[in-house]
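Enquirer: just the structure for this:
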Amino acid sequence: MVGMHTGHDMSGHGGHDMAGMHTGHDMSGHGGHDMAGMHGGHAHHVAQFRRLFWIMLVIAVPVVAFSPMFASLIGYSLPHDGPVTWISPVLGTVMFVWGGRPFLTGAWQEIRARAPGMMLLIGLAITVAFVASWGASLGLLDHELDFWWELALLVVIMLLGHWIEMRAIMQSSSALDSLASLLPDTAERVEGDRIVEVAPDALRVGDVVVVRPGATVPADGRIVDGRADLDESIVTGESVPVERGVGDRVVAGTVATDSGLRVEVTATGDDTALAGIRRLVAEAQSSPSRAQRLADTAAGWLFWFALGSAVVTAIVWSLVGQPDDAVVRTITVLVIACPHALGLAIPLVVSIATERAARGGVLVTDRLALERMRDVDAVLMDKTGTLTRGEPAVIEVATVDGQDRDRVLAIAAAAEQDSEHPLARAIVRAAQEHELEVPASSGFTSSPAEGVRATVDGHTVAVGGPALLATAGASELPVADEWRPTGAIILHVLEDGRPVGALRLADEIRPESREAVDALHALGLQVVMITGDAQAVADAVAEQLGIDRVFAGVRPEDKSAKVTQLQQEGRVVAMVGDGVNDAPALATADVGIAIGAGSDVAIASAGVVLASSDPRSVLSVVELSRATYRKMTQNLWWAAGYNLLSVPLAAGVLAPIGFVLPMSVGAILMSLSTVVVALNAQLLRRLDLSPAASVKRILGR
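Expert: A predicted model of the protein is given here:
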C-alpha cells in the first residue's frame, strides 16, 4: 500500500498509485537439500536395524539358554562337556560379528575421526564381553567371565534401541513424504474438446486442468473457471476451507471440497509451493543447532568420563584382590555409560518440532532461529501485508441526504465491474460481501485523471477522485475532511453529475491481527509496528490494534536501522514481514519471520517462514520454541543425569553394603533411558500449532 495516499497517478482513479502494492516472492529459486535421499537413508537404516534385531533375537534364544551362567541363575543344569557347550560361543560369535557390525563400524569411524562417542562405547563394551567370554569358554579365564548371555542381550537391546531411534527419526521426516504423497496420481488435462488423464509430472506451465469435487490440485495455478471451497491446511495449517474463485491462485496438494474447477498451471515440479516447503523443512532438519552441539560435546565428555571410570574401576577391584570382578565391573561401566539416550535427546526433539511446525504452517528454515525465539521480548511487525491485507477495501460508505447506502455502493460497483483496477475490485468485492444486487451497466469508459463512467439503470454513474469533482463542478462531501487525516483513499460517486455518496477505502486490517497483538502481550512481549505510511495512518491502525510503539514513514532501506535501534535498547527482536522490501530487516533481526502464503514462501533472509498470511502464526513460533526448549532440557537432564548416577553404581561403589549392579540390568536400564527420551520427545506431537489453537491456549478464547 506504499503510495496509496501519496498523490501518484492511479490510472483511472485520479490520484492514488496502487502499483507494487503487494509483490510476491517466487520460491522456485530457493536452494535446498534433496529430502528424498535423506528419507531414503532413514528408511534403509530402519529396515537394517529391524531385520538385524529379529534375526539376533532368534539367535539370542539358544545363546542365552545354553549359557552356563544363565542356567545357574535360573536354576537348571547343562552338560559340562560335549557339543552343547559350544552352542553359546559359536552363536555368540555370530551375534558379535553380524549383529555387532553396525556398532563396530561406527566405533572405527569415531576413532578415525578422533571424535569418541556412543558407537565407540558400544563397540568397546561388546568387544570386551566377547573377548572375556571366549577366554572363559577356552578355560583361559575364570568361568565367571562367561558373558555370552550378557553379550547376546546387549546386542539385541542395542539393536532394538537403534531401531526405535531410526524409526522415530524417520517418522519425524515423514511429513516431507506426506507432502509429496498429497499430489494425485493423475491429472485431468484439457486438450481441445477432450480431457486426458496424465501424470502430474507431465503437466507444463500454461496447461489447463480439471479439478473435480473432492479431488486434489495437481500443480500450482490460477483458477480460470469455477468457484470452490479449498482445503488449504497443508499450506496454512488451518483446517477451515477457504473460498477461491476465478483469478485466485491455488497450490498443489490443496483439495477442492465442494465443487469443480478449471485451473491454468503456473508452476510444476520443483517450482511448486509444495516442493519449496519440502526443501525448506529439509534445510531445517539438516541445519546446525547450538543445542545439538551441546549434546555432541556432552557425549564426547561422557566417553572420557566412562573410560576414566572404567580404568579406576579396573584398578580398584584388582587392588582389592578380585580381578574377575574387575572385568565384570569394567564391562558394566562401559555398557551403562553408553550415551545412546544423550545422542537421541536433541535431534529427535528438533526433528519432531520442525515436522510439527510444517504441519501447522510454520516452516523453520534455521534451527538457531527457532531456539532464539524463546528469548525474544519485542516483535516488530510490518504493517502492510502483515497486520493488514496489503490491498484496498471499502471501509465506509457515506451518502447525501435521501440516498440509501446500499444503493450507492451497488451503483458504484455496477460502474466499476468492467475495470481491473485494485480499487474497482475492492468496490465490487464490498458489494458482493454485503450481498447486494449489482445492476447491469453499459458504455463503460475509464479516464486516468478522473475515474470511471458507465450507464446504470438509465443514469450516468461516475466514480473517481478530486479531478472528477472538479470536472463536474461539484464539492466533496463534508465527511471527507474526517477521513483524510487517516490516510484513506476517498472516491466520490456521482449520478447524472451530482454527488450521491462517497467511499472510504483503506488498506484493510486483518481480522486476526487484534488477537495476535493481544496474545503477544499476554506472552509478555512488546509489539512494535513499522510502516512507510504517514504517521496519521500508522497511528490509526496502531490504536485499533493496541500496538505499543510505532515507527512510521520509514523507507524500506531504513527498516533494518529500526531493528538495530531496538537491539541497542537491549531488546531481542523478532521481525515479521511479508518479504516486500523487508529482507535487510529480516536478516538484521535476532529472528526473521517471513509471513506469506502459498508459493511466495521462500524468503532467504528469514529463519522462520509462515506459510499462511495469518499474523497469529507468530504465536505458534513462540510456543513451539518454548516447548522445544523444555523438551531439550528435560531430555538432556534425563540422558546425562542418568549416566552420571548409574556409572558409579555400575562401578560398584555400593559393593561394601552388598549392592552390585548386574551387567544385564545395566544394559536394560540404559536402553530404557533411550526409550524414555524418545517417548518424551514424542509428546511434542500433541502440540496443535494452528493459529486458532495458539490463541485459545494463550487467551482462552
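Enquirer: when you work out contacts or count neighbours from here on, use the C-alpha atoms and nothing else.
Expert: Fine.
Enquirer: can you tell me the SS state at R374?
Expert: helix (DSSP: H, G, I helix; E, B strand; the rest coil).
Enquirer: and it, what does it touch?
Expert: V622, E623, S625, R626, Y629 (C-alpha atoms under 8 Å, 6 or more residues apart in numbering).
Enquirer: apply 7 Å and report the result again.
Expert: R374 sits next to V622, S625, R626 when contact means C-alpha atoms under 7 Å, 6 or more residues apart in numbering.
Enquirer: let me have those in TSV, adding secondary structure, neighbour count and distance to E188 as columns.
Expert: Output for these, formatted as TSV (DSSP: H, G, I helix; E, B strand; the rest coil; neighbours: other C-alpha atoms under 10 Å; distance: C-alpha to C-alpha, whole Å):
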residue	secondary structure	neighbour count	distance to E188
V622	helix	21	42
S625	helix	21	42
R626	helix	18	45
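Enquirer: nearest to L669 among the residues you listed?
Expert: Using C-alpha to C-alpha, R626 comes nearest to L669 of the contacts of R374, at 29.6 Å.
Enquirer: how about the closest one, nearest residue that isn't a chain neighbour?
Expert: Leaving out its chain neighbours, the residue that sits closest to R626 by C-alpha to C-alpha, 6 or more residues apart in numbering is R374, at 5.3 Å.
Enquirer: need the contact partners of stretch 560-572.
Expert: D375, V376, D377, A378, V573, P584, A585, T588, A589, D590.
Enquirer: count of neighbours near the fourth one?
Expert: It refers to A378. 21 (other C-alpha atoms under 10 Å).
Enquirer: how about this one, so we can line them up?
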Amino acid sequence: MKNKNASLFQKELVNEAFAQSFVKLNPKVLIHNPVMFVVEVCTIVMLIVTIYSLTNSSQGSFSYNLIVFIILLLTLLFANFAEAIAEARGKAQADSLRKTREETPAKVFVDGVVTMKSSSSLKKGDIFLCETGDIIPTDGEIIEGIATVDESAITGESAPVIREAGGDKSSVTGGTKILSDKIKVIVTTQPGESFLDKMIALVEGANRQKTPNEIALTILLAGFTLVFIIVCITLKPFADYAHTTISIAALISLFVCLIPTTIGGLLSAIGIAGMDRALQANVIAKSGKAVETAGDVDVLLLDKTGTITIGNRRATNFYPIDGIDHISFLEKVVLGSFADETPEGKSIIELATKEGVRGVRISGARLIKFTAETRTSGVDLPSGQRIRKGAFDAIKKITVNAGNIFPVETEIKVNSISSNGGTPLVVAENEKVIGVIELQDIIKPGIRERFERLRKMGVKTVMVTGDNPLTAKYIAEKSGVDDFIAEAKPEDKLEYIRKEQQSGKLVAMMGDGTN
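Expert: The predicted structure is shown next:
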C-alpha cells in the first residue's frame, strides 16, 4: 500500500466528508457531543439574531452578527468533518476490497465450455478452471488436477504449497495464485462467505468509535459547559443593574470562548490522527480504542514469514561441487532457471547476473517448467545437455535412478543450509550433481533496530513460527527478538498468550496472514 493510497485526505474522501459535514448538523446526531450540540443551539440563535438585525439595530449591526454566525457555523462544520472523514475512510477501504473481488476473472465451466465471469458472480456448486499465473477467484475444493499455489497473501508463508484433488490438501482460497499446472475447482462457499468477503466485513467494522478517554473527557466537558451556561446567564442581571447593554451576540461569543469548544471539536480529530498514523504504516485500526490499547502492550508476538522476514525466499549463495568452475556453474544455473517463473527462480538469475554471468542464450532449447509432481525445472539444450534444478530429494532420485552417485559433500552442504534456516536447491547436469543453490527468506532491513526500540519501550518481542527449532533459533538470533516459539501450532500460541495474560501482561499478535 503506497502512502498516496493510505492518506485519509484523498480528494474523493474529502468531498464525501464535506457533504457529510452538513448532514451531521442534524441535532439528533450532534446530541452525542454535548459541547458541539450547545454550540449548534448558539448558532441557530445567532442566525435568528442576524436576520432580526436586518431591520433592527438594537442587537448590533448586521455585519457583526453575520460574522459571529459564520464563525460558529464553521466551528460546527469542522467538528463534523473530523468525524465524517474517518467514516469515509472505512467505506473507501471496503469499496477497494469489493472492487478487487469483482474484477478478479473466473474461467467458469458452462455446459462444458469455459466462459469468463466475474468472481463476484460465482455461487456454490460452480466449477472453474485455474491455470499457471491465475488468481484463484474464490474459495473452493479441487476436483481435478494438481498445482503449486502461492498462499503468502493469506498465510504469510513464502514457500509455495502443493494442492491436489482428494485428501486433506484439496482446498484453495480466493486471492491466492497458481504458480504451476492447472486445476478444476468447485466453489464451496455461498456469495458473501468467502475469505475476501470476511476481510471486507472486517474493514467495514473499523468504525470510528469513541475511546474510553474520549467518553470520560466528553463527560468532563459537558460539566464545564453547564458551569459556563450558569456564568453567562448571571451576566444579564449584573449588566441590567449596572445599566450596561450586552447584546446576544456578545453573550454567545463569550460563552463559546469560555466553554471548551476547541477540545470538544478536536476530540474526533485527535482520534483520527492516531488512526491516520497507523494507516500510513499500513495498519488498519478497528477503532480509536485499539490505538490507545496498542500503547499499553507489554508482549508482542510476531509471525516470522512476511513480518520479520521479507516473505519471498531469495537466492543468496551458489556452491559448485569440487571440480566445477564457479562461472560455468552459474551459467548452467541460469539456464536451468529460465523456465522457473517463481520469485525464487527470478532471484537466482538476478544474483547470477550480479556475479558476472552475461549473454546466456537458450535458442532452440526446450524449457522444462516446474510442476508439483516432479518438483524440478530445467532445460534440454540442442547440444544434448540436460540441466535440472529442484528439491534435494527430487534431484537425488533423478541422480540415483540414472546410476550415478549423489555426492556426500552435496548432502553435507544441504544439511548445513537447512540448519541455518535456508532452503537448498540442487542442480544436476545430465543426471549428475554439479552444485547447490542456497535460498534464504531474507530478514527485513532494520528489523533488529526496531526490536531494540521496542525493548527500550518495555515491550518483549516473541517470534512464533512453524519452523524447526534450528531454523527458528537462527532467525531469532539474526533478527534480535527476545524469545521464540518453534514448531508452533495454534494451540501453542494460545497457551503462551494465556500464560502471559495470567501474569498481568497485555499481549498483542502481529502477522501478515490469517495465522
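Enquirer: okay if I get the contacts of stretch 560-572 of the first structure as JSON lines plus secondary structure?
Expert: Shown next, in JSON lines, are these (three-state DSSP):
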{"residue": "D375", "secondary structure": "helix"}
{"residue": "V376", "secondary structure": "coil"}
{"residue": "D377", "secondary structure": "coil"}
{"residue": "A378", "secondary structure": "strand"}
{"residue": "V573", "secondary structure": "strand"}
{"residue": "P584", "secondary structure": "helix"}
{"residue": "A585", "secondary structure": "helix"}
{"residue": "T588", "secondary structure": "helix"}
{"residue": "A589", "secondary structure": "coil"}
{"residue": "D590", "secondary structure": "coil"}
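Enquirer: out of those, what pair is the most spread apart?
Expert: Pairwise over these, using C-alpha to C-alpha, the maximum falls at D375 and P584, 21.2 Å.
Enquirer: tell me which element A250 of the second structure falls in.
Expert: helix 248-258 (DSSP states H and E).
Enquirer: tell me the secondary structure for L503 of the first structure?
Expert: Classification of L503 of the first structure using three-state DSSP returns strand.
Enquirer: ditto for P424 of the second structure
Expert: strand.
Enquirer: to which residue of the first structure is it aligned?
Expert: With TM-score structural alignment as the matching criterion, the partner of P424 of the second structure in the first structure is I490.
Enquirer: helices of the stretch 51-200 of the second structure, residue ranges please.
Expert: Taking DSSP state H, counting those that start in this stretch to define them, one finds helices in the stretch 51-200 of the second structure at 62-103, 152-155, 195-204.
Enquirer: is V481 of the second structure in a helix, a strand, or coil?
Expert: V481 of the second structure - assigned by three-state DSSP - is coil.
Enquirer: touching, it and K460? I think so.
Expert: No - V481 of the second structure is beyond contact range of K460, at 8.1 Å (criterion: C-alpha atoms under 7 Å).
Enquirer: these two - which one has more neighbours?
Expert: A direct count of neighbours by other C-alpha under 10 Å for V481 of the second structure and K460 places V481 higher, at 24 against 19.
Enquirer: and the more buried one, what pairs with it in the first structure?
Expert: Looks like V481 of the second structure aligns to I547 there (TM-score structural alignment).
Enquirer: equivalent analysis for P320 of the second structure, please.
Expert: Under the alignment (TM-score structural alignment), P320 of the second structure pairs with T399 in the first structure.
Enquirer: once you drop chain neighbours, what's closest to that match?
Expert: Here the residue nearest T399 of the first structure, using C-alpha to C-alpha, 6+ apart, is G501, at 3.9 Å.
Enquirer: counterpart of that neighbour in the second structure?
Expert: In the second structure, G501 of the first structure lands on G435 (TM-score structural alignment).
Enquirer: I'd say that match and N317 touch.
Expert: No - using C-alpha under 7 Å, G435 of the second structure is not in contact with N317; the gap is 10.8 Å.
Enquirer: more neighbours: these two, which one.
Expert: Legend: neighbour count by other C-alpha under 10 Å for G435 of the second structure and N317, higher for G435 (25 against 14).
Enquirer: mind listing what the more buried one touches?
Expert: Counted by C-alpha under 7 Å, 6+ apart, G435 of the second structure has contacts Y319, P320, I321, T410, V426, V427.
Enquirer: how close does it sit to R388 of the second structure?
Expert: To R388 of the second structure, G435 of the second structure is 11 Å away according to C-alpha to C-alpha, to the nearest Å.
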